[in-house]
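Trainee: Could you work out the structure for the sequence below:
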Amino acid sequence: MAGNSQRRGRRLTSKKGAVKGSGGKNRDSLAGRGRTLPADERPWHKGYSGTEKLPERTAWKQEKERRAAAEEGRAPKIGQPGSKDTTWGRGGGRGVPGGRGAVSRGGAASRGGAPGRSGPRVAPGRRSNPSKDGPELMVGRNPVLEALRAQVPATALYTAQGLEADDRINEIVRTAANRGIAILEVSRAELDRMTGGVLHQGIGLQVPPFAYESFEDLVATSLEQTAPLLIALDGVTDPRNLGAVIRSAAAFGAQGVFVPERRAAGITATAWRTSAGAAARVPVAQVVNLTRALKACQEAGFMVVGLDADGDTDLYDLEAAVGPLVVVVGSEGRGLSRLVGETCDLTVSIPMVSDVESLNASVAAAVTLAEVARRRAVEA
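Mentor: Sure thing, here's the model as predicted:
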């Protein structure tokens, strides 16, 4: 027989047979699903207006969650506006969501506990996500314990394998379990990777972004006290300095701290850890323009005092310390900016024995606040 008739694998039929179809069973999958609903019409979205009727399936799930929450004695975790723990801080109320963006549980919580891919990647002293709506990872036994005591919303608790339990660890785990927070055990190397080398003491708490206090509320609340005292930071970009200032503010009776929104440190996991949990007790506000904020304080009756190495007044001669006071702390490199320095009612220098060029911003704030507290105690 000529040709390739004897070749192995030759075609034995003259043409390909009919292709089997689905019989129309997949016709529905090819049909369009209609228009994309806007945010205010999606019941699971934070922007839901509440005017649209809930889909039957969604309503059933929410009712099931409400019943389960009532039996367990906790708040329901349903997709209604304001019901999900999306932010934390005194700006949204103590332990009350501030409603500024959803939090991805991510990591091992959504991957069946796979330790090799769990949690956010955090560089040393920085956030894992530059977005303001990204979750944070608090580390350290005292900061995590203070966060849980303050009812800070949290999505996951990470513990290192072989962690030596003490009273703080026992309370942390017990509190997290009572609140229904996922507790994930990972290797110490994995926790090191997640924190980027930051000292974590074998514990980490993943939380949503911080909700800041309103500046107007901060000033009004301070004026209700017998000795109003606020702290303003001008160009302080290190979150560790911010955390240390907040800790000093809590120690010496200041009613709050306010910082610029841009080119300044905000409340991150590093700032929280440095504050040793004081950020849960001292309200922090962000302002668009620091100079205008200081002028608003002056109009409200505050004396605005800026710390400057070449200040006109010695700290020990600051008689204005007994009245309503705003202490402005500049950055370590350039100190107070020109406009802020011109806005201050007076500038104050800290007397030093040796020829040290300058003090750390947080140390300078602590020394000043200690002297203010001493003067007020004497006058009382």
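Trainee: CA only for contacts and neighbour counts going forward, please
Mentor: OK.
Trainee: elements contacting the top helix by length along the chain?
Mentor: Secondary structure of the chain per DSSP state H: the longest helix is helix 361-379. Contacts defined by 3 or more C-alpha pairs under 8 Å, 6 or more residues apart in numbering; DSSP states H and E place helix 361-379 against helix 239-251, strand 325-330.
Trainee: before we go on, could you also do this sequence so I can check it against the first one:
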Amino acid sequence: MALAGIGADLEGVHAVSAALEAGRVTRIVVEHSRQGELDHLLRRARASGVTVDTIDDVRPLARTGAPQGIVAEATPIPPLGLDELLNQTPDPAALVVFDHLTDPRNVGAIARTAWAAGVGGLVVSGRRSAPLGATAFKAAAGALENLRISEISSVADAIEHLRRREVWTVGLAGDAETTLYDTKLFTEPVAIVIGAEGKGLSRLAAERCDQLVSIPMAPGPESLNASVAAALAMYELARARGWVT
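Mentor: From the prediction side, this is the model:
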């Protein structure tokens, strides 16, 4: 299913505040008991013409179990086409491709790290993937307001398109012989491909990546959480480019 827009429903203080800063929020519903604590945010909202309603409990309106006493409605963010994303991304490109991740909390956590590590954008599939909804935006804590996001219908086709645009693709795979710390591609235009929780990279995505890399681990564990593996890869990219020391 195509993403007509993302981030229309929000909850949690950081997600609502970031969307308010971006000028997207149209309505806020806040619990009576949180008004004092959130007074600064609510003043900003009212000054921007946002409708603010108060009720006893916002949980019936929320998608997650801990909305922090505040939910909001917002104008959706329209996703970019892949070429639009590449044209807007500083050179050399640094992207992250989601290969059908299904946990929106992982999606949000990866987005939060991507923003911190200097990644230029995210490439997400509109099918068989976690929705970029309230849960992902809450976990991202504002990052999804600050990252370029492209929607694609096929991860394998997107990898081929990236190759035609001279962007290398590096997939994370537990059985790869080359390690994350040995790749020479992170100083080039590159997209890191993150596989689904449990399953890892899909067969077609793995076959089409320019290089597969693994993350060295002590004996015993079979794999890392997708968001942890992605964080290690993104910060190794940032280190290779001299963005962090």
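Trainee: Quantitatively, what TM-score do the chains reach?
Mentor: With the length set by TM-score structural alignment, normalised by the length of the second structure, the two chains reach a TM-score of 0.92; 243 aligned residues with a C-alpha RMSD of 2.2 Å.
Trainee: if we can go back for a sec, would JSON lines of the helices and strands packed on helix 361-379 of the first structure with mean neighbour count and distance to Val207 of the first structure be doable?
Mentor: Below are those laid out as JSON lines (neighbours: other C-alpha atoms under 10 Å; distance: least, C-alpha to C-alpha, whole Å):
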{"stretch": "helix 239-251", "mean neighbour count": "24", "distance to Val207 of the first structure": "17"}
{"stretch": "strand 325-330", "mean neighbour count": "24", "distance to Val207 of the first structure": "29"}
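Trainee: and those as a markdown table, adding distance to Arg262 of the first structure?
Mentor: Formatted as a markdown table, these follow (distance: least, C-alpha to C-alpha, whole Å):
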| stretch | distance to Arg262 of the first structure |
| --- | --- |
| helix 239-251 | 13 |
| strand 325-330 | 15 |
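Trainee: looking at these, which is closest to Asp314 of the first structure?
Mentor: Comparing those by their distance to Asp314 of the first structure (C-alpha to C-alpha), the top pick is strand 325-330, with 14.0 Å.
Trainee: With the second structure overlaid, report how far the closest one is off on average.
Mentor: Mean deviation of strand 325-330 of the first structure relative to the second structure after superposition (mean C-alpha distance after the TM-score superposition for the first structure): 0.4 Å.
Trainee: Quick check: the helix or strand following that strand compared with the second structure, mean distance?
Mentor: Next in sequence after strand 325-330 of the first structure, counting helices and strands by DSSP states H and E, comes helix 338-343. When the second structure is superposed, helix 338-343 of the first structure averages 0.6 Å from its matched positions, counting by mean C-alpha distance after the TM-score superposition for the first structure.
Trainee: residues in the second structure aligned with helix 338-343 of the first structure?
Mentor: Aligned by TM-score structural alignment, helix 338-343 of the first structure falls on residues 203-208 of the second structure.
Trainee: quick one: contacts of that stretch?
Mentor: Residues outside stretch 203-208 of the second structure that contact it (C-alpha atoms under 8 Å, 6 or more residues apart in numbering) are Asp99, Val155, Ala156, Ile159, Glu160, Gly171, Leu212.
Trainee: Show the contacting residues for Arg34 of the second structure.
Mentor: Here Arg34 of the second structure is in contact with Gly69 (C-alpha under 8 Å, 6+ apart).
Trainee: how much space between it and Arg208 of the second structure?
Mentor: 50 Å (C-alpha to C-alpha, to the nearest Å).
Trainee: Asp53 of the second structure matches what in the first structure?
Mentor: So, by TM-score structural alignment, Asp53 of the second structure is matched to Leu184.
Trainee: Next, count neighbours for its match.
Mentor: Close neighbours of Leu184 of the first structure, defined as other C-alpha atoms under 10 Å, add up to 20.
Trainee: got it, and Asp355 of the first structure?
Mentor: Using other C-alpha under 10 Å, Asp355 of the first structure has 6 neighbouring residues.
Trainee: try Val257 of the first structure
Mentor: Neighbour count for Val257 of the first structure, taken as other C-alpha under 10 Å: 26.
Trainee: Checking it next. Helix, strand or coil?
Mentor: At Val257 of the first structure, secondary structure determined by DSSP: H, G, I helix; E, B strand; the rest coil is strand.
Trainee: mind listing what the aligned partner of it in the second structure touches?
Mentor: Under the alignment (TM-score structural alignment), Val257 of the first structure pairs with Leu122 in the second structure. Residues near Leu122 of the second structure by C-alpha under 8 Å, 6+ apart: Leu95, Val96, Val97, Phe98, Ala111, Leu147, Arg148, Ile149, Ser150.
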